Structures are given as structure tokens and as C-alpha cells.
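S.K.: Okay, here's the prediction I keep looking at, along with the sequence it came from:
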Amino acid sequence: MRRVYAVLAGLMLFAVVAQFYFAAVGAFDKPQEDGSYALHGMTGMIIPVISLLATVAAAVARAPGRLIGLTVLPLGLVVVQVLIIAVGGLLDDSAGNTSPGSLAILGLHAINGLAVMAVSGMVFRQARLFSKGVAAAPGETARVR
């Protein structure tokens, strides 16, 4: 089960990297259309599912509690991504155009995306160590069991 956990953690990191790629594809699509960010949106729905599956695998494999908590964190951060978009949209002007306030909020979407990337990278690193029998809580020195 440790190996399954490591594979799922790797898939989660891959999905996050793909998410950034698809965001860039949407940003550079000309002309901008409703479907410009379709792949970005679909990948955004996959990341929480993989995070949840990896969390279950980590628990079944008896990973340290902190590592299990870290593994579910991308799911929570994706929820924050959705909230950022919703709050930013509420601050649009009456014509539906972005306002300085909505842009300030919407810019947090990229910063939170970097947090998703960082956490996913840490989870993958720790899952690989755990699958090899090396136990380390995030921020601690690894030790061989």
C-alpha cells in the first residue's frame, strides 16, 4: 500500500503541473473564449479526487499522522481556489467586468496555486521516502526504520 500511496502522490503532483500548463494555455488562447480554460477547469476537479485517494492510501499504509494531514491539504487548497474565484467574481462591476478589487482577490488564485504545487511536491517527496521504509514527518530529518 505504501507504493500505491507514492504513485498517487506522484499523480497528484503531475496533475498540479498539468494544471499550471493548462492555465497558461488558457491565458495565451486567442481569442479568449469560454472554453479557453476548459482543460484547466477539468484538471482542477481531478486534483481533489487524487488528494482524497492518496490520503486514504496513506492512512491504510499507516503513514505518520502529519503526513496524512499534509496529503489531504491540496484538497482544501483547491476549495480555497474556488472560493477565491467566487469572491473575486462578486467584486466585478455592474457590467460584469473585473474591478481593481476583484483583480486583487483573483490574483491570489495564482499564489494559492503555488501553495498547492509546494504541498504536492512535499507530499510526493515524503511518500517516496515512506514507500522506501524511510519515515520522516514534514520538516524533520528522515530516519530508516
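M.R.: Structure received.

S.K.: use CA for all of it now, contacts and neighbours both
M.R.: Noted.

S.K.: the helices in this structure, which residues?
M.R.: 2-28, 38-60, 65-90, 100-106, 108-131 (DSSP state H).

S.K.: check contacts around Leu39.
M.R.: 19, 22 (Cα atoms under 8 Å, 6 or more residues apart in numbering).

S.K.: how much space is there between it and Leu77?
M.R.: 19 Å (Cα to Cα, to the nearest Å).

S.K.: ok, back up a step: mind putting the helices of the chain in a markdown table, distance to Val144 included?
M.R.: Formatted as a markdown table, those follow (distance: least, Cα to Cα, whole Å):
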| stretch | distance to Val144 |
| --- | --- |
| helix 2-28 | 15 |
| helix 38-60 | 18 |
| helix 65-90 | 16 |
| helix 100-106 | 44 |
| helix 108-131 | 9 |
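
S.K.: take a look at this one as well, against the first:
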Amino acid sequence: MMMRRIYVAIVGLLLASGALQFYFAAIGAFSRPQTDDSFALHVMNGRIFALLALVATLAAALARAPGRLIGLTALTLGLTIVQTLIVVLGNVIGGSTEQQTTGVSLAIIGLHALNGLAILGVASRVLMRARAHATIAPAATAEPAR
């Protein structure tokens, strides 16, 4: 039961970190003048989010969560990796530079925000299911044969 509670707590932190990502992105977007450090909080918290997603996945397994819940928890990490790929692809394929963006790069990088919303949706679903899992009594262990 203790591991299940720990799992719920970690997923709660994961969801809070995800919500903070939007706040930190807004700070970066509206900072004036724009500098290389404008999105530093967003980038740093993104790394924390990825670490929390990994730890949450391990905690789900240790809490003996159902396979689908473990997979759903792992999906937060997978979508977080996609977040980085979206930015990289937007810059490489779209041909943007530090000084200039293109329509193609903006169209691709715009998916970063949509994927972030998807991550929050998945994380909130994981939290709901993790809380439900924490309230279910663990299966009784089989008694040794006599």
C-alpha cells in the first residue's frame, strides 16, 4: 500500500510540473528583451518533468499497477521525448535560425504546445487511475501448502 501512495504522490508532482511548464513557457514568450535565458525555467523544468515521468513509470511497476496503467504512465515519458523532437525537427526541417523563423518551422513547433496539452491530459488520467489503484486492497498472497 505504501508504494501505491508513493506512486500517487510522484504522479501528482508530475502533473504539477506539467502545469508549471505552461507558466514557464509564458514567462519565456513574454520576456523582454528575449535572451537565450528567456526559456531557461521552461527547459529546466522539462528535464525535471522527464525525470519524474521515468520515476513515475518505475513507481507504477513497483506499486504493481495494472499493465495498462504502467503503459499510460510510460506514455508521459514518450510524449516528453516527442516534445524535444518537435522543436529539433521544427528548426531543422523548417529552416529556422536564431534570428528568423519560417512558416514551416512555426507550423511544426506549434505542435509543441498541442503535445504539451496531450501530456497534461495523459498525466491527469494517470493520476486518476493511480488514485483508484491506491484504494484497491492488494491481492492476498497465496498461503504455503501444508
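M.R.: Great, that's in hand. If you're wondering where the values come from, they're calculated on a predicted model, not measured in any experiment.

S.K.: rewinding a little: for the helices of the first structure, which one sits closest to Arg143 of the first structure?
M.R.: helix 108-131 (9.4 Å; Cα to Cα).

S.K.: what range in the second structure does the closest one sit on?
M.R.: Aligned by TM-score structural alignment, helix 108-131 of the first structure corresponds to residues 111-134 of the second structure.

S.K.: What residues sit buried inside the matching stretch?
M.R.: 111-112, 115-116, 119-120, 122-127, 129-131, 133-134 (16 or more other Cα atoms under 10 Å).

S.K.: How about stretch 95-105 of the first structure?
M.R.: Here stretch 95-105 of the first structure shows 98-99, 102, 105 as buried, counting by 16+ other Cα under 10 Å.

S.K.: Residues touching that stretch, excluding its own?
M.R.: 84-85, 87-93.

S.K.: cool, stretch 49-65 of the first structure as well?
M.R.: So stretch 49-65 of the first structure is contacted by 1-2, 4-5, 8-9, 11-12, 67-69, 71-75, 130, 135, 137 (Cα under 8 Å, 6+ apart).

S.K.: likewise stretch 78-85 of the first structure?
M.R.: Against stretch 78-85 of the first structure from outside (Cα under 8 Å, 6+ apart): 44, 47-48, 105-106, 108-109, 112-113, 116.

S.K.: Out of those residues, which is nearest to Asp34 of the first structure?
M.R.: When those are compared against Asp34 of the first structure (criterion: Cα to Cα), the nearest one is Gly44, at 16.1 Å.

S.K.: what residue of the second structure matches up with the closest one?
M.R.: Checking TM-score structural alignment: Gly44 of the first structure goes with Gly46.

S.K.: So its match versus Gln100 of the second structure, what's the distance?
M.R.: On the measure of Cα to Cα, Gly46 of the second structure and Gln100 of the second structure end up 24 Å apart.
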